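In: Have a look at this fold, sequence not included:
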């Protein structure tokens, strides 16, 4: 082969390719993986990278649950800051939630506003979910045709008034509509009646907040989604599963052929209710972080396939909305910022359980890409987008909130030692690692994605 036959060549003794983890050379041409050959073949490229002995090459992560909030609440987060954080964490594709932006993505016009806001700012590829809210059933097919990846609904108050929740009957009606063109309904499943009957959260007591969102709220709502999916034969996806009590009914529904997938998040897999200090509102999210025994059951649900994937539910806000000084769980915004940290968080816990990096990548790269039907993402193989992360899996670091690329420096992981450092991130073969990973800032080259 002639010199510079490829734009980029990566060589390493441990590359997580679709053909198997091993010693490979990866050749990239025109943003696409064009060769996966044994190490020593001698590919040549305009840029050549030799991985260090303690570095591995991963497919870029795909995070299908990110709240970017722009336009309208850009002070909470924006496309530039969110996608820079994603790139720093080895995430090369995100799909943006239809709230908490203003307007929410519940019409084609609102989608265009979101796309216009994102254009020219994204450091990684960005797709968009549509929203299903009361009265917009007629907007679902036009949004689907405009390229959204599916539709999000809430069964409980969303936290923002401009994105109202669906009653179960309208959820089922929308799921039947989506089934007619094989789209996907992704559901925040909590039962408002259970929450209304639970104690009202207030003050600094985390146990009081936990009691205000009991597992039965999730269990009841998930049962409603399962039965609606069973009746309509629509595709349904349970967001941010927190209650391990729901796992048996989820497993049964899957065995019955219900078209159901389920995600959970790093905060439910790494944090424990028993360890959360009173007043520590950085830990507040809905549904809440539960106890140690619950966490271990979620890990088992991942291992046995009941839970399909892990995504961040990156749900940031300004510092004042987290009510850090008073620490009142009754008024603080519920959301965890973790987009940049997800890989290291999960890898740290996986190692303790003897779980290999292949499984982590299945949960955080391949299966999220499958959920969104992104056929060119989530794997290193010929024909896929050349989206990579160079990962030093044995190195450790301590989380410093002020050094994260999220817009607001708050995280429940501050001071936590984690394993695994993302050294470099590549989007279609071009390095997009933000400073301080590299000497100079890179331009935003991320694309706005449409449903395949």
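Out: On my side now, so go ahead. Bear in mind the structure is a predicted one, so any value in this text is a computation, not a measurement.
In: only C-alpha atoms for contact and neighbour calcs from this point on.
Out: Fine.
In: Please enumerate the helices of this structure.
Out: When secondary structure is read from DSSP state H, the chain shows helices at 79-88, 108-118, 137-145, 168-179, 192-197, 206-212, 215-232, 247-255, 266-270, 292-303, 342-352, 357-361, 367-371.
In: mind checking which of those is nearest residue 423?
Out: helix 79-88 (8.2 Å; Cα to Cα).
In: contacts for the closest one?
Out: If you take Cα atoms under 8 Å, 6 or more residues apart in numbering as the criterion, helix 79-88 is touched by 68, 70, 92, 94, 117-118, 121-124, 339-340, 404-407, 422, 424-425, 432-434, 437.
In: If I take that helix and helix 342-352, what angle do their directions form?
Out: Taking axes from the mean of the first three to the mean of the last three Cα atoms, to 10 degrees, one finds helix 79-88 and helix 342-352 inclined to each other by 30 degrees.
In: Take this one as well and set it beside the first:
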């Protein structure tokens, strides 16, 4: 007797789209049978032609709790994630107070998150100037790796590192390092302006190009893995390709906003579009899509980085003064599917970018795939249904999003976490730690 059987004529598995019945016992997928197999189950759910996806894995989420919980919190962020088909998030070490830069701070964050999580949650640690000696213990406590900024992070308690400091951190612990790659020497002070082009010119593509080159060279010298976060500039892609060909263990991700939004169409004063690195033009986005297609960019993750409406300076529309961050953990799947389908990609491609490859990046073998032995994190997804984004109907804490009013394709009907539907009534998310 199975606890749960979920049937779909369109299940996305590692073998592609198949008609299947997924059998679950104790929160784990124990068997995959043909769609019409006779299987004894406590609960038998027939999705018919609704697609069955694995739960998405978002390795780039800023929850901000404790310390800046008015920006976001574990309860709201994880509820939004579940509503968007995301069953695993990995929280960034900032903008919480304290930042997750030592084992004691990790315990503080875990205490704040206890009992609040609708999905499973892991944690990144932070590598900042002077904390290299703290990294081995933080790694042993289970963080998935270490984030560093090469430019100002926007918060004073998480300062940037230079190349020498990043190298010292890498030599201190054999871990995955994830890097915000913008070079401060190529950034310019943004003048007060409500025009997006003025902000964009302050953070040119050259800043990313130079910082990616630095991160690669430091990783090469230290013999460590490095992952380039939220790549917005396609100009850095040849650097990554060349380094990979030379044996450097470098990977890269991008985000829905860099793939689908166009700098040339951002209205004056629309500070909900501000993020760092910035949204660039449509030709640049085309190159990012090409890099996804050929596997040079491996993951698409949200970089969910919300704040209060006041910090977005919606009253003045001043891009220079506004907080830089896009709130999108609930919308990533339909945003990407809307554009991916139009470009000829399949749902299997989307699952690879947003579920299995992010899970692989973090070493989570039991996440991001419909396979025997994996957690029964599942999503019923209607790829043909359309909806108009209402910011006030989203589950993240503050109703600010650049997708407000946009018509998107793809609706999440049900999300299961380890075989149980996520309804908001119970918070059954668990803490995840590094598996290897």
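Out: Cool, got the structure. No experiment lies behind these values; they were computed from the predicted model shown.
In: related to what we said a few turns ago, which ones among the contacts of helix 79-88 of the first structure map onto strands?
Out: 92, 94, 422, 424, 425 (DSSP state E).
In: coming back round to it: would a markdown table of the helices of the first structure with mean neighbour count be doable?
Out: Conversion of the helices of the first structure to a markdown table gives the following (neighbours: other Cα atoms under 10 Å):
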| stretch | mean neighbour count |
| --- | --- |
| helix 79-88 | 27 |
| helix 108-118 | 18 |
| helix 137-145 | 18 |
| helix 168-179 | 20 |
| helix 192-197 | 15 |
| helix 206-212 | 21 |
| helix 215-232 | 21 |
| helix 247-255 | 16 |
| helix 266-270 | 23 |
| helix 292-303 | 18 |
| helix 342-352 | 20 |
| helix 357-361 | 18 |
| helix 367-371 | 21 |
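In: Could you dump the ones you listed into CSV and include distance to residue 130 of the first structure?
Out: Rendered in CSV, the data for those read as follows (distance: least, Cα to Cα, whole Å):
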stretch, distance to residue 130 of the first structure
helix 79-88, 17
helix 108-118, 8
helix 137-145, 7
helix 168-179, 12
helix 192-197, 23
helix 206-212, 29
helix 215-232, 18
helix 247-255, 25
helix 266-270, 24
helix 292-303, 27
helix 342-352, 24
helix 357-361, 26
helix 367-371, 15
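In: circling back: now rank the ones in strands among the contacts of helix 79-88 of the first structure by neighbours and give me the top one.
Out: Neighbours here mean other Cα atoms under 10 Å. Within those, the largest count is held by residue 92, at 32 neighbours.
In: Just give me the match in the second structure for it.
Out: The alignment partner of residue 92 of the first structure in the second structure, by TM-score structural alignment, is residue 87.
In: surely that match meets residue 117?
Out: No - taking Cα atoms under 8 Å as the definition, residue 87 of the second structure is not a contact partner of residue 117, at 10.4 Å.
In: Distance check, the equivalent of residue 9 of the first structure over in the second structure against residue 20 of the second structure.
Out: With TM-score structural alignment as the criterion, the equivalent of residue 9 of the first structure in the second structure is residue 5. Here the distance between residue 5 of the second structure and residue 20 of the second structure works out to 10 Å (Cα to Cα, to the nearest Å).
In: of those two, who's got more company?
Out: Between residue 5 of the second structure and residue 20, counted using other Cα under 10 Å, the more crowded position is residue 5 (25 against 22).
In: List the contacts of the more buried one.
Out: Contact partners of residue 5 of the second structure, counting by Cα under 8 Å, 6+ apart, are 21, 22, 23, 24, 39, 41, 43, 44, 45.
In: give the contact list for the aligned partner of the fifth one in the first structure.
Out: Residue 39 of the second structure maps onto residue 43 in the first structure, with residues paired by TM-score structural alignment. With contacts defined as Cα under 8 Å, 6+ apart, residue 43 of the first structure is in contact with 1, 5, 6, 9, 25, 27.
In: Please repeat the previous calculation with a cut-off of 7 Å.
Out: Residue 43 of the first structure makes contact with 9, 27 under the criterion Cα atoms under 7 Å, 6 or more residues apart in numbering.
In: Go through the contacts of residue 5 of the second structure and flag which are in strands.
Out: Here DSSP E is the test, and the contacts of residue 5 of the second structure give 21, 22, 23, 24, 41, 43, 44, 45 as lying in strands.
In: okay, the residues you listed in CSV with distance to residue 54 of the second structure and neighbour count next?
Out: As requested, those are arranged in CSV below (distance: Cα to Cα, whole Å; neighbours: other Cα atoms under 10 Å):
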residue, distance to residue 54 of the second structure, neighbour count
21, 13, 27
22, 11, 28
23, 13, 26
24, 13, 26
41, 20, 16
43, 19, 13
44, 18, 17
45, 15, 14
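In: Just name the closest of these to residue 277 of the second structure, please.
Out: Using Cα to Cα, residue 22 is the member of these that sits closest to residue 277 of the second structure, with 40.5 Å.
In: What does the closest one correspond to in the first structure?
Out: Aligned partner of residue 22 of the second structure by TM-score structural alignment: residue 26.
In: Now do the contacts for its match.
Out: Contacts for residue 26 of the first structure were tallied using Cα under 7 Å, 6+ apart; they are 9, 10, 11, 35, 36, 37.
In: just curious, which of the residues you listed is nearest to residue 301 of the first structure?
Out: Closest approach between those and residue 301 of the first structure, by Cα to Cα: residue 36, at 33.1 Å.
In: Tell me how many other residues crowd that closest one.
Out: Using other Cα under 10 Å, residue 36 of the first structure is surrounded by 21 other residues.
In: That one touches residue 22, doesn't it?
Out: No - in this structure, residue 36 of the first structure sits apart from residue 22 without contact. The criterion is Cα atoms under 7 Å, and the distance is 10.8 Å.
In: ok so, going back, narrow the contacts of residue 26 of the first structure to those in strands?
Out: Using DSSP E, the subset of these located in strands is 9, 10, 11, 35, 36, 37.
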